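[1] Structure here, sequence nowhere to be found:
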């Protein structure tokens, strides 16, 4: 079996699983390269309407693997300093790839999400957590910076600046209950039911209009980047007009309600 598994456990839902449980799904390069490729493939797959990512075994992702990091592609003839730059770029590209996925990405955080694993979870659009999940910005514990792989940008937007500063500077564990309380995850689910709950959510999202879902994802992230309310409202308005005027989805939703049935959006 490969180090990254991909399947479709529900209609129009792709599940991507980090499959190195004996190393708590650590971010070895021979795991992260196929993981990025799986994200890109899911984004290109027109049958996929939502993506769920998770880890095999008892952990989501334990961050960098310092004992068995795996081969780094494309470094022949480079010196140590340039190899370090290429290595960080490769890992950064995993986070960028997740953000570029057209469809919503749901992280089913089934256990510890440590260091870079914390970053991967926060890069997802939605996070559901098992009651055994733990989050830690571990770089600070290792004498390094806790700000890595976009965490210093993403975490304040998820939980607010003061909480993000405290979590990242203290290097402490955030358990599932606290993660739910501060908005780091949207829901905590008993461990045995986490994957089903995540797939249920993905399947519900997959039932809506494709452009409606994809534009909603884009607009939510754009709102976090927007310089002003006015600028963002203009973008939202154009997105709404685009779907309203180029599809019959609105008319179908009205007809479906009158007929007491789920809508069949043809986009």
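    Perfect, I can see it now. Quick caveat, the model's predicted, so the values are computed rather than measured.

[2] Please count neighbours and contacts with C-alpha atoms only from this point.
    Will do.

[3] What ranges does the protein have for its helices?
    29-44, 80-100, 116-123, 151-159, 161-170, 176-181, 194-206, 210-225, 229-246, 249-258 (DSSP state H).

[4] here comes the other one, which I'd like you to weigh against the first:
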């Protein structure tokens, strides 16, 4: 597939894994309106390619994502209210498109994830950190709210409301080891190994039923957004019923009985 992105470097691998690298290393991979649009474009392309099983997000150079580009941020106060709302919605569409992908998204956080970069990492399903990874909700430091690009919804659900409030109000950095203790990241890689570890996890995921993984993500994502145990059960029931009508479920049982690896097709 042609890689015609400007702010991303996208590698479409033959094993069902797509690696998208934020590619503005001279600007700490900071976000722009174009990058928001390219998140949407990437999500649309993945959605139409059923061979893609996992997306890995990382950053070029020494940062994951430094948030919204500070040079562009200087112009925000000059925008009209509706112009600013349009920009916010542009950013929201980009991150929602990544979060709502039917496939798992793994953030290989190779350095600082600040402001909107934290929001992007939070939009992933799984976060793996390098030893030099750092996270902060920098918004209040520049006169903005930590209610930005989904951070105020996702962060309390990951680390609890008290720690989320602390990070939002202080804007302090959280190093990789503290992020692991808080539950902000799943694991810390050896130096230089974060992308390899993300690819290894992605490969493990690709060894499972495509349909099973897809509906597992659907259940986990949507059931965060409802407060009813019964409604969660209803969604799960429909997913399990659908999966028993696919070829993968009986194939998995047959492979278990015959002591061989299953051959999943996603159909």
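    Received, thanks. Since we're looking at a predicted model, the values are computed, not measured.

[5] tm score of chain vs chain?
    With the length set by TM-score structural alignment, normalised by the length of structure 1, the two chains reach a TM-score of 0.91; 260 aligned residues with a Cα RMSD of 2.0 Å.

[6] quick one on the thing from earlier: which one of the helices of structure 1 lies nearest to residue 265 of structure 1?
    Distances from residue 265 of structure 1 to each of the helices of structure 1 were compared using Cα to Cα; the minimum, 5.5 Å, belongs to helix 249-258.

[7] Give me the buried positions along that closest one.
    Judged by neighbour count (16 or more other Cα atoms under 10 Å), helix 249-258 of structure 1 contains these buried residues: 249, 252, 253.

[8] residue contacts, residue 187 of structure 1?
    With contact set as Cα atoms under 8 Å, 6 or more residues apart in numbering, residue 187 of structure 1 has these partners: 127, 128, 129, 180.

[9] Give me the most central residue, structure 1.
    For structure 1, residue 124 is the residue whose C-alpha lies nearest the centre (Cα atoms, centre = their mean; 1.8 Å).

[10] JSON lines please, covering the helices of structure 1 and showing distance to residue 19 of structure 1.
    Conversion of the helices of structure 1 to JSON lines gives the following (distance: least, Cα to Cα, whole Å):
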{"stretch": "helix 29-44", "distance to residue 19 of structure 1": "8"}
{"stretch": "helix 80-100", "distance to residue 19 of structure 1": "16"}
{"stretch": "helix 116-123", "distance to residue 19 of structure 1": "14"}
{"stretch": "helix 151-159", "distance to residue 19 of structure 1": "23"}
{"stretch": "helix 161-170", "distance to residue 19 of structure 1": "27"}
{"stretch": "helix 176-181", "distance to residue 19 of structure 1": "22"}
{"stretch": "helix 194-206", "distance to residue 19 of structure 1": "15"}
{"stretch": "helix 210-225", "distance to residue 19 of structure 1": "27"}
{"stretch": "helix 229-246", "distance to residue 19 of structure 1": "38"}
{"stretch": "helix 249-258", "distance to residue 19 of structure 1": "39"}
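
[11] Tell me which of the ones you listed sits most buried.
    helix 116-123 (a mean of 26; mean count of other Cα atoms under 10 Å).

[12] Other residues contacting that helix?
    Everything outside helix 116-123 of structure 1 that qualifies as a contact, by Cα under 8 Å, 6+ apart, is 26-27, 60-64, 95, 98-99, 107, 109, 113, 127, 135-137, 148-151, 154-155, 158, 184.

[13] Onto which residues of structure 2 does it map?
    Alignment note (TM-score structural alignment): helix 116-123 of structure 1 is matched to residues 116-123 of structure 2.

[14] counterpart of stretch 52-64 of structure 1 in structure 2, which residues?
    When stretch 52-64 of structure 1 is compared against structure 2 (TM-score structural alignment), it corresponds to residues 56-68.

[15] Would you work out how far apart the start and end of the matching stretch are?
    Here the two ends of stretch 56-68 of structure 2 are set 21 Å apart, with distance taken as Cα to Cα, to the nearest Å.

[16] before we move on, what about stretch 8-21 of structure 1?
    Terminal residues of stretch 8-21 of structure 1 are spaced 21 Å apart (Cα to Cα).

[17] how about it: buried residues?
    Buried residues in stretch 8-21 of structure 1, defined by neighbour count with 16+ other Cα under 10 Å: 12, 13, 14, 15, 16, 17, 18, 19, 20, 21.

[18] nearest residue to the first one other than its sequence neighbours?
    Setting aside the residues directly before and after it, residue 12 of structure 1 is nearest to residue 48 in space (Cα to Cα, 6 or more residues apart in numbering), at 4.5 Å.

[19] what's the spacing between that neighbour and residue 111 of structure 1?
    For residue 48 of structure 1 relative to residue 111 of structure 1 (Cα to Cα), the value is 26 Å.

[20] Of these two, give the one with the bigger neighbour count.
    Each of residue 48 of structure 1 and residue 111 has its neighbours counted (other Cα atoms under 10 Å); residue 111 has more, 26 against 21.

[21] Enumerate every residue touching that one.
    Listed by Cα under 8 Å, 6+ apart, the contact partners of residue 111 of structure 1 are 58, 59, 60, 61, 129, 130, 132, 133, 134.

[22] Counting neighbours, what do you get for the fifth one?
    Residues near residue 129 of structure 1, counting by other Cα under 10 Å, number 32.

[23] what do you get for the last one?
    Under the neighbour criterion other Cα under 10 Å, residue 134 of structure 1 is assigned a count of 24.
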